[in-house]
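Trainee: Structure here, sequence nowhere to be found:
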């Protein structure tokens, strides 16, 4: 069938690739000048199934209140006269109940684990190079209380086949020698050997090129205006092309994979999606001394900052700011990233050469993505992946391709419309 995919980030391109491999005629539309130009451009680099913990946890509401006016808070609500923000916030509070948090984590683990296999499948089929490292992820904890809580989460994840374990300071330094001088600052860490890292932009652009060889038609620099509906189905998508001309694109099925902008386009068809933009920051810095820079991907849990080695660069990313669709860089939140990394690895990088970036992550209140059929018969959703779009993207694309083909993906995940 003819499938129109809206969005060319990691989720949209993965969906297009699996659809094309399944024999469908696929068109991808995006306002960017190429694939992965927005949220999939410069994220933290982690393929982190073991990081599948929702923000919405029993203790989070009090933390959010303490962080309200703290510019360097890991999760910052900038309160606005925005009904969508308030509605999302209320739903977030409901997801903070313990039973909901555990349910959401299980869902995230399911799609993350499935995605790890889908990623391996793509790599085996295409040979894509993207500064890929299979050295695991270390999560660093400053206090014994935090480490003990992390150990309990690791035990729960083990039930679902995730190989996350607690390591002491000595093993921390052995696993990542670049941390040896500062390992004493931490109570310990957790380590997941099967987690990976890599450059999402390199991967997605290369996969888009591979998709073209399968017949996928990419229409870049094309603004998506609205979905046209008739008889309970999407009849077309109206777009404005690079030349400014208005036109419509027709298909048998449509996939909404526009990240944080998905609810805006869904609203043109009368759909309300519980997705809100969470602005994240990153810094990309040239490595000056390779021996002094980490190769194991790291999560500094105190500041919710991640660090990944991408070839001769160090990528540092983190923080979440709920402030609508603003993409303005906040210098203080930028410095938060580089100051922390420089404190851990002072000789590793050319710190004055940092390149800063910000992107809008599409967050659902419980951090579980929306994947599957919408209430409009031929409109499918693949959005709401929050901070785990890179981790969950390949599997989300494969799963949705299976659903469009009428097959049931072998995964313990609750798809929309089922």
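Mentor: Thanks, I have it. Computed from a predicted model, the values in this text were never measured in an experiment.

Trainee: C-alpha only now, for contacts and for neighbours.
Mentor: Noted.

Trainee: Now do the contacts for residue 194.
Mentor: Applying C-alpha atoms under 8 Å, 6 or more residues apart in numbering, we find residue 194 in contact with 134-136, 163.

Trainee: can we see that at 7 Å?
Mentor: By C-alpha atoms under 7 Å, 6 or more residues apart in numbering, the contact set of residue 194 is residue 136.

Trainee: ok, now residue 283?
Mentor: Residue 283 makes contact with 315-317, 354-357, according to C-alpha under 7 Å, 6+ apart.

Trainee: Pasting the second one now:
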């Protein structure tokens, strides 16, 4: 079976790896000159199934209005001139209810927990190294209101049997010793099953393993269009959109894992993929004082910023800007990341020497990725929309979509994960169904 995977980020590469392991002949098309050079390049470094939480949550609309007036707000909105931005935000607001939040969090946790298990198995099978640590995530709170709100997440964690530990302020140094010097924290939630690691390093290493397994990588290659016959995708035409027709590759199956670029491509097939580019920022900070640095990941609930240990560096990632495909670096976002780092781990790293980066996360209104068959197409699959959790969900998403592509039954329920939840009422009426695999 010939399968073309569109996209060479962490999601596309993990998909290709599992497809090749399942016996498929795989070609990966990536517009950059190597793997994981866009959104996967310098993310926060978290593999955090325990922190798989929808941005659409009760109280967010009111918080968003308050954030508009704050200098260090976790969310900023700038009109991009598109109707889609307004439609996407409206759909997100509809998900800001207690009922929707619980449904969406369960779906996200289901994928993320499975993905963490897949990553552990992959690591055992291959011995892959990527500055990984398995010491968990510590979510820290600055107000009693945040502590109270965390009880909603804890209820879902219990339901999904995810281990956790609630902490008083004086217990935080038990998990992260350097927080003994931090001020203004009232408590925390420790998720010991979470991990950390360098997503870019992981993806490069996995691409090498996939290549050794027979996967062909076509880097520096753009996708012009999908070639169709009836409801069947027969191949992919390469080349820049609008340019002269380029090379055509035939395929039995096609998987779209292009992140934020997936929507534009699928629109040409009449599919309305509700994935919007949510801009995030990160700092990569050289460590100068080991004892003052984090040992794993600390998530500051107030600013939605994660501070993660990656080898001899600290990766500080967060923020969310709804501003279209703008990739300009905003110095005010750097100020926020530096402020949070200094407040939690003062003196740990050389902040003036830190690398400043931005990327676009492909996010759905409900926070759950879009995985599986494209409605109305018999051999087209989608693997995108992971938002801030692409690294967390990559292995599980790749394995699930590979199984569906190869005609196998996935290891976990697929209810609520497909694009059909936005094209009919199934997304608001949970059931116990599974997506059907594609059969030859």
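Mentor: Ah, there it is. For clarity, every value in this text was computed on a predicted model and none was experimentally measured.

Trainee: Most neighbours of all the contacts of residue 283 of the first structure, which one?
Mentor: Neighbour counts for those peak at residue 315, which has 31 neighbours (criterion: other C-alpha atoms under 10 Å).

Trainee: does it sit in a helix or strand, and which one?
Mentor: Assessed by DSSP states H and E, residue 315 of the first structure sits inside strand 313-322.

Trainee: any idea how far the helix or strand following that strand is from the chain center?
Mentor: Using DSSP H and E, the helix or strand that follows strand 313-322 of the first structure in sequence is helix 331-344. How far helix 331-344 of the first structure lies from its chain's middle: 21 Å, per C-alpha atoms, centre = their mean, to the nearest Å.

Trainee: ok, which stretches of the stretch 201-350 of the second structure are helices?
Mentor: 262-267, 331-345 (DSSP state H, counting those that start in this stretch).

Trainee: Next, the buried residues of the first one.
Mentor: I take that to be helix 262-267 of the second structure. 262-263, 265-266 (16 or more other C-alpha atoms under 10 Å).

Trainee: Matching residue 308 of the first structure against the second structure, which residue comes up?
Mentor: Here residue 308 of the first structure is matched to residue 308 in the second structure, going by TM-score structural alignment.

Trainee: For the helix or strand hosting residue 16 of the first structure, grab the matching residue range in the second structure.
Mentor: Using DSSP H and E, residue 16 of the first structure sits in helix 10-21. Residues 10-21 of the second structure are where helix 10-21 of the first structure lands when matched by TM-score structural alignment.

Trainee: What residues sit buried inside that stretch?
Mentor: Judged by neighbour count (16+ other C-alpha under 10 Å), stretch 10-21 of the second structure contains these buried residues: 10-20.

Trainee: which residues are in contact with that stretch?
Mentor: Counting by C-alpha under 7 Å, 6+ apart, 5-6, 26, 36, 40, 203, 207, 210, 213-215, 257, 390-391, 394-395, 398-399, 401-402 sit against stretch 10-21 of the second structure.

Trainee: among these, which are in strands?
Mentor: Members of the contacts of stretch 10-21 of the second structure lying in strands (criterion: DSSP state E): 5-6, 26.

Trainee: quick one on the thing from earlier: separation between the closest residue to the match of residue 308 of the first structure other than its chain neighbours and residue 134 of the second structure?
Mentor: Sequence neighbours aside, residue 297 is the residue nearest to residue 308 of the second structure in space, at 4.2 Å (criterion: C-alpha to C-alpha, 6 or more residues apart in numbering). Applying C-alpha to C-alpha, to the nearest Å, the value for residue 297 of the second structure to residue 134 of the second structure is 10 Å.
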